[in-house]
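J.: Quick one, structure for this:
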Amino acid sequence: MGGGNSSPSPPQPLLSAPWRNLPQNKEEDLDYVKTYKLWNQDVSHLRILLYGPVGAGKSSFINSVDTVLQGRIAGRAPTDAISGSSYTKKYKTYKIRKGQGSHYPFVFNDIMGFEKDTDRGVDVDDVILAMKGHVEENHQFDPTQRLKEGNEGYRSSPTLNDRVHALVCVIPADKVSLVDDKVVKKMREVRLAASQLDIPQLAILTKVDLACPEVKQNLNNAYKSIYLKEQVDKINMLLGIPLNSIFLVKNYDPDPNINDDMNALIINALRQMITFGDDFLSDL
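T.: Presented below is the predicted three-dimensional model:
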């Protein structure tokens, strides 16, 4: 990560055994998510915030979770594969329908992506304000002007409902080595602030199929891939996120077909986000 112009090393062979085991019963994680109930009755939902560099797949992950739980392709969080800059401009909460008139007791917040230039992408301070619950719904981010108390879009008295309960760093697995050092620094600052707020943190590496041909051929090879394990180790060293809190996923973008192996990776990561967030809420 960092260095700007270096190319990722070529994929390497697979390990004979996975370096992390997914549940043998793929329905186990899905059952956990579908039956999850909030432990803390003072909140109406568990809030998960996604952050990371531009184009990492934050919005696509939200759509992918929606797809798995709805059993059909979903695309409520807008994405754009060719803009080259953050397509997410507003702070928006995404709820996922559970049934007639009800939603799952967890929500996602997408946020503008980080860029290396100071006048582009989301400002670190705005992400920290979002974690604390100070950013109002549909606030339009302005890379040239930080959100401050008294500004439109600033929530002066956030409740526990407004705060972030789990923070997830999203990075494309095929471009870990290409993420600019300035972006890495911004992500570190967010992580440090989250640690001071005791907010649990995870990371997901998206686009695993683009990073490793063996995984593109068979998603079940994701946790056998030596190359992907190296990328996980890099994230661990650069951001300090524990190895057991870094997950591999392939989003439903642009894939139009429901796939059990994709579902297994997505839901496994989601289960851990919910578990960490629920632990955070139970400790308050």
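J.: Please make it C-alpha for all contacts and neighbour counts, starting now.
T.: Noted.
J.: Tell me how far residue 1 lies from residue 88.
T.: Between residue 1 and residue 88 the distance is 23 Å, computed by Cα to Cα, to the nearest Å.
J.: out of these two, which sits in the more crowded spot?
T.: Remark: of residue 1 and residue 88, residue 88 carries more neighbours, 23 against 18, as counted by other Cα atoms under 10 Å.
J.: Tell me which residues touch the more buried one, please.
T.: 59, 78, 79, 110, 111, 112, 113 (Cα atoms under 8 Å, 6 or more residues apart in numbering).
J.: Please produce a markdown table containing those residues, extended by distance to residue 276, secondary structure and neighbour count.
T.: A markdown table is the format used below for the contacts of residue 88 (distance: Cα to Cα, whole Å; DSSP: H, G, I helix; E, B strand; the rest coil; neighbours: other Cα atoms under 10 Å):
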| residue | distance to residue 276 | secondary structure | neighbour count |
| --- | --- | --- | --- |
| 59 | 21 | helix | 28 |
| 78 | 27 | coil | 11 |
| 79 | 27 | coil | 18 |
| 110 | 18 | strand | 23 |
| 111 | 20 | coil | 27 |
| 112 | 23 | coil | 30 |
| 113 | 23 | coil | 26 |
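J.: Farthest pair within those?
T.: The most widely separated members of these, counting by Cα to Cα, are 78 and 113 (13.3 Å).
J.: what comes up buried for stretch 242-259?
T.: Neighbour counts over stretch 242-259 (16 or more other Cα atoms under 10 Å) mark 243, 245, 246, 247, 248, 249, 250, 251, 252, 253 as buried.
J.: distance of the nearest residue to residue 77 once chain neighbours are set aside from residue 113?
T.: Distances taken as Cα to Cα, 6 or more residues apart in numbering put residue 59 closest to residue 77, at 5.4 Å, once the chain neighbours are dropped. To residue 113, residue 59 is 10 Å away according to Cα to Cα.
J.: One more, please, to line up against the first structure:
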Amino acid sequence: MGGSSSSSAPPRRPLLTTAWRKIPWGNKQEPLQDIKNFQPQHEDIEAIRVLLHGPVGAGKSSFINSVNNVLQGRMTHEALASSTTSDQSFTKYQTYKVKKEGRGNFYPLVFNDITGMEEGPGVRTDDIKLALKGHVKDGYKFNPSSPLSDGDHGYISSPTISDKVHVLVCIYSANASEMRSSVLQKMREIREAASDLRIPQLAILTHIDAVCGEIETNIKNVYRSKYLKRKMTDFSSRLGIPMNCILPVKNYSHEIQLNPDVDALILSALRLMIDFGDDYADTL
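T.: Prediction:
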């Protein structure tokens, strides 16, 4: 399940007179510079680790790529993430870094993507808990019939603070059909596991331009769309994530140039991820 694609234009929908959330449109240099200058508060933290989860097609890979585009200041040719895997029966724990200016430099921020979490038996909740605690090595393929345990090749026996997840982010498509109960249950279990560890949580709502013609025409209408606000409210109640922790974005897909208004939404989401993750990491 994921965002549906259609060549037809999205429907026109009514707008609120004023936006219900403020975004600093047209001023991306200041938030971009803040992120470029960011260093974790905890001296032993190499990078803030963000764990992305959500249905196939929700836009996890596209979000990682879009963040890379914004931070690089250009459309990047090489995709950071792939939506395909050679073995669909396994769910892979993949880590992605974002390059910084200068040879060999990376932002102190990494993304972990649990691909295909809802297909077949899917990844076990116990394995997700191990990942949250930092016990899972990069590239490990989760086996739904055999949980990861100490002594296995993909197990980190003594995780560092940097191995641990510092913020959990659910990615979901605004254009998706109704969420299957099995997927919703899995996402709730992951949320509960993170809550037990006090890990902060956010949600990213993608494909917002595909559900509202006014947003497709002008991305600045995102917080004036009655339909999108209702979608966010429904998502909040179903998954239990507060509205102020749900951030709508438009991922880059067919564009060949950056759009400062698209960047503003991505930077807003990224800034909150970094702040939440850094505050949590500083308590470890």
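J.: what's the closest of the contacts of residue 88 of the first structure to residue 156 of the first structure?
T.: Closest to residue 156 of the first structure, out of all of these and judged by Cα to Cα, is residue 111, at 19.4 Å.
J.: Looking for the alignment partner of the closest one in the second structure.
T.: For residue 111 of the first structure, the aligned position in the second structure is occupied by residue 114, per TM-score structural alignment.
J.: how close does the longest helix seen in the second structure sit to the first structure?
T.: Assignment by DSSP state H gives helix 260-281 as the longest helix of the second structure. After superposition onto the first structure, the mean distance of helix 260-281 of the second structure to its aligned counterpart is 0.6 Å, using mean Cα distance after the TM-score superposition for the first structure.
J.: Show me what that helix is packed against.
T.: For helix 260-281 of the second structure, the packing partners by 3 or more Cα pairs under 8 Å, 6 or more residues apart in numbering; DSSP states H and E come out as helix 29-37, strand 48-53, helix 60-72, strand 167-173, strand 246-248.
J.: As JSON lines, those with distance to residue 216 of the second structure would be great.
T.: Shown next, in JSON lines, are these (distance: least, Cα to Cα, whole Å):
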{"stretch": "helix 29-37", "distance to residue 216 of the second structure": "24"}
{"stretch": "strand 48-53", "distance to residue 216 of the second structure": "25"}
{"stretch": "helix 60-72", "distance to residue 216 of the second structure": "17"}
{"stretch": "strand 167-173", "distance to residue 216 of the second structure": "15"}
{"stretch": "strand 246-248", "distance to residue 216 of the second structure": "13"}
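J.: wait, which of the ones you listed is closest to residue 121 of the second structure?
T.: strand 48-53 (15.7 Å).
J.: so residue 80 of the first structure makes contact with residue 59?
T.: No - using Cα atoms under 8 Å, residue 80 of the first structure is not in contact with residue 59; the gap is 9.4 Å.
J.: list the buried ones in stretch 195-214 of the second structure?
T.: Residues 199-214 are the ones in stretch 195-214 of the second structure that count as buried (16+ other Cα under 10 Å).
J.: Kindly report the same for stretch 142-161 of the second structure.
T.: By neighbour count with 16+ other Cα under 10 Å, stretch 142-161 of the second structure contains the buried residues 142, 143, 144, 148, 149, 154, 155, 156, 161.
J.: Farthest pair within these?
T.: Greatest spacing in these, by Cα to Cα: 144 and 161 (26.7 Å).
J.: Nearest to residue 260 of the second structure, out of the buried residues of stretch 142-161 of the second structure: which one, please.
T.: Distances from residue 260 of the second structure to these, taken as Cα to Cα, are shortest for residue 161 (34.7 Å).
J.: dump the residue contacts of the closest one.
T.: By Cα under 8 Å, 6+ apart, the residues touching residue 161 of the second structure are 44, 45, 134, 281, 284.
J.: Contacts only, for the match of residue 111 of the first structure.
T.: By Cα under 8 Å, 6+ apart, the contact set of residue 114 of the second structure is 51, 52, 53, 91, 92, 93, 94.
J.: Next: residue 21 of the second structure.
T.: Listed by Cα under 8 Å, 6+ apart, the contact set of residue 21 of the second structure reads residue 223.
J.: Could you rerun that using 10 Å?
T.: Applying Cα atoms under 10 Å, 6 or more residues apart in numbering to residue 21 of the second structure gives the contacts 222, 223, 224, 244.
J.: what does residue 135 of the second structure give?
T.: 127-129, 148-150, 154-160, 163-165.
J.: Could you rerun that using 7 Å?
T.: 155, 156, 157, 159 (Cα atoms under 7 Å, 6 or more residues apart in numbering).
J.: re the thing from before, now the longest helix of the second structure: how far from the chain's centre is it?
T.: 10 Å (Cα atoms, centre = their mean, to the nearest Å).
J.: Need the residues that contact it.
T.: 25-26, 28, 31-32, 40-42, 48, 67, 70, 166-167, 199-200, 219, 247, 249-250.
J.: which residues in the first structure does that helix align to?
T.: Using TM-score structural alignment, helix 260-281 of the second structure corresponds to residues 260-281 of the first structure.
J.: Could you verify my assumption that residue 18 of the first structure touches residue 223?
T.: Yes - Residue 18 of the first structure lies in contact with residue 223 (Cα atoms under 7 Å); the separation is 5.0 Å.
J.: neighbour count winner among those two?
T.: Shown here are residue 18 of the first structure and residue 223; by other Cα under 10 Å, residue 223 has more neighbours (22 against 16).
J.: so is the more buried one in a helix, a strand, or just coil?
T.: helix (DSSP: H, G, I helix; E, B strand; the rest coil).
J.: For it, which residues are in contact?
T.: 18, 19, 20.
J.: Turn those into CSV, including secondary structure and distance to residue 264 of the first structure.
T.: CSV is the format used below for the contacts of residue 223 of the first structure (DSSP: H, G, I helix; E, B strand; the rest coil; distance: Cα to Cα, whole Å):
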residue, secondary structure, distance to residue 264 of the first structure
18, coil, 15
19, coil, 16
20, coil, 13
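J.: show me where the stretch 1-150 of the first structure has strands.
T.: Per DSSP state E, counting those that start in this stretch, the stretch 1-150 of the first structure carries strands over the ranges 46-51, 92-99, 102-110.
J.: Pull out the buried positions in the second one.
T.: Put plainly, it is strand 92-99 of the first structure. Buried-residue list, strand 92-99 of the first structure, by 16+ other Cα under 10 Å: 92, 93, 94, 95, 96.
J.: which residues touch that strand?
T.: 66, 103, 104, 107, 108, 109, 110, 137, 138.
J.: Please apply the same query to the first one.
T.: Outside strand 46-51 of the first structure, the residues within contact range by Cα under 7 Å, 6+ apart are 58, 105-111, 113, 164-170, 277.
J.: Nice, that's everything, thank you.
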